[in-house]
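Task: produce atomic coordinates for the following.
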Amino acid sequence: MEGLLTNPRKDQRWINGNGQRDNFLWRSPGGKTESLPLRTRLESGHISTTFFIGKEFSMASNSTADGKDRFFSALIYVIPLIDAFMFGSFLLQQFPILQIIYLPIMPLLQFYYQFPFAPFIIFIVLFMAVVRNSNISHFIRFNAMQAILIGILLSLFGLIVAYVIQPVFGQGLVTETLYNFAFLGALACGFFGIVQSVLGRYAEIPTISDAAYSQVRF
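Okay, the predicted model is just below:
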């Protein structure tokens, strides 16, 4: 049975502030409207169309990721760690112990920065072959999309620093602070994604996860 999923109140979520499930309107092709709990419709198979629910659905679906999904999802978050390397020049010099992070992935790091088009090729492959491939589990596709978005944000941040901040402030304290901020933020997102993936949980990162959900179909 196919139809439209609507919410009578736009600000209402699946699970409200009192911990109770909201009712959504279910409109069938014939025009009949029903008010049923969302989980009831999911379990009964009423919804067969592609739709976006939000964070609450992902949290309810954490247990569906098997060992393979967890492994490949965690592996994908190596990309943000590699993207973060270019911003670690200050901290890696000040705290050499941090270089241990990159020892296991040094061959990948060298390949990534040795070929100028490597980041773009990896982006295209991940987006077309993984994110848009409905035969791959939603768990892997979501994490791939989120890793891509983290990489895009780092690239944009790098351009802003290189062409706006550095010409004004040079290699001073402002530039160093921004580099350290980007480096630590990317490391935090990358390791958070790896840990959550290993545990079979969706790595919920504010704003970035919302954008990832909007690009990945169930």
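
okay, CA-based contacts and neighbour counts for the rest of this
Fine.

This protein: strands as residue ranges?
For the chain, applying DSSP state E gives strands covering 4-6, 23-27, 33-37.

Looking at those, spot the one closest to Phe85.
strand 4-6 (43.5 Å; Cα to Cα).

Show me what the closest one is packed against.
strand 23-27 (3 or more Cα pairs under 8 Å, 6 or more residues apart in numbering; DSSP states H and E).

can you tell me which residue is nearest the centre of this protein?
Gln146 (2.1 Å; Cα atoms, centre = their mean).

Burial-wise, tell me which of the strands of the chain comes out on top.
Of all the strands of the chain, strand 23-27 has the most neighbours on average by mean count of other Cα atoms under 10 Å, namely a mean of 19.

quick one: that one to strand 33-37, angle?
140 degrees (axes from the mean of the first three to the mean of the last three Cα atoms, to 10 degrees).

Now do strand 23-27: distance to the chain's middle.
29 Å (Cα atoms, centre = their mean, to the nearest Å).

run this one through as well so I can compare:
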Amino acid sequence: MSGEPPAVERVFATLPYVLPFLDGFQYGLYVFNNVPGGVGFAEAVLPLVVAFNSLPFSGIIFFIGLSFFTRPDSGLSRFVRFNIQQALVLDILLIIPSLFSGAAGMVPSSVAILGSNFVFYTMALVVTYALYSNARGELPDQVPVISEAAGLQIGPF
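Here you go, the predicted model:
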């Protein structure tokens, strides 16, 4: 990529991370209750999460809508398309823990809490890293597996 992306592109590159953040918010329950300031943060964000989840199929609609912008002919820069694709890959990976939610009652609560915290912290770290990198005008392409998958999906252009 030549040069630093303009501020408008940085903002548009950051917006797609709202999807995995809203989908992964549920895994932060134990974190919010045990980290100082966590309850206040959760209460501030909760109306947005509730509004998002109250719309039928909002996650799927948002996901499919974002997917259209990852094509090279979308008119968006590779910087923005990469971030969209990386947010989509992260969101797909957040489906995996939900597949095991039915088994949560069969494992000790400490294991369920550990798993939930791991998923939340991983999501939060990836989103924070992407936001920080985008603010600096750098491509957030150093997330193992996720960045590689995003890069392969959008190609070199």
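
Which position in the second structure pairs with the residue nearest to the centre of the first structure?
Aligned counterpart of Gln146 of the first structure in the second structure: Gln86 (TM-score structural alignment).

how close does the closest residue to its match other than its chain neighbours get to Ile60 of the second structure?
Nearest non-adjacent residue to Gln86 of the second structure, counting by Cα to Cα, 6 or more residues apart in numbering: Ala150, 4.9 Å away. Ala150 of the second structure sits 19 Å away from Ile60 of the second structure, going by Cα to Cα, to the nearest Å.

Name the residue in these two with the higher neighbour count.
Ala150 (23 against 11; other Cα atoms under 10 Å).

thought the more buried one was touching Asp91?
No - Ala150 of the second structure is not in contact with Asp91 according to Cα atoms under 8 Å; the separation is 11.8 Å.

thought the match of Gln146 of the first structure was touching Ser147?
Yes - applying Cα under 8 Å, one finds Gln86 of the second structure in contact with Ser147, separated by 6.1 Å.

In the second structure, which residues correspond to the longest helix along the first structure?
Counting residues, the longest helix found in the first structure (DSSP state H) is helix 173-198. Counting by TM-score structural alignment, helix 173-198 of the first structure falls onto residues 110-135 of the second structure.

Can you list the buried residues in that stretch?
112-113, 116-117, 119-121, 123-124, 126-127, 129-131, 133-135 (16 or more other Cα atoms under 10 Å).

That one vs the first structure - mean distance after superposition?
Here the mean offset of stretch 110-135 of the second structure against the first structure after fitting is 0.5 Å, by mean Cα distance after the TM-score superposition for the first structure.

neighbouring contacts of stretch 27-41 of the second structure?
42, 113, 116-117, 119-121 (Cα atoms under 8 Å, 6 or more residues apart in numbering).

try 6 Å this time
Applying Cα atoms under 6 Å, 6 or more residues apart in numbering, the set of residues contacting stretch 27-41 of the second structure from outside is 116, 120.

How far off centre is it?
Counting by Cα atoms, centre = their mean, stretch 27-41 of the second structure comes out at 18 Å from the chain centroid.

Okay, now that stretch: how far is its last residue from its first?
14 Å.

Over to stretch 82-99 of the first structure?
12 Å.

same thing with stretch 95-106 of the first structure?
For stretch 95-106 of the first structure, the end-to-end distance is 18 Å (Cα to Cα).
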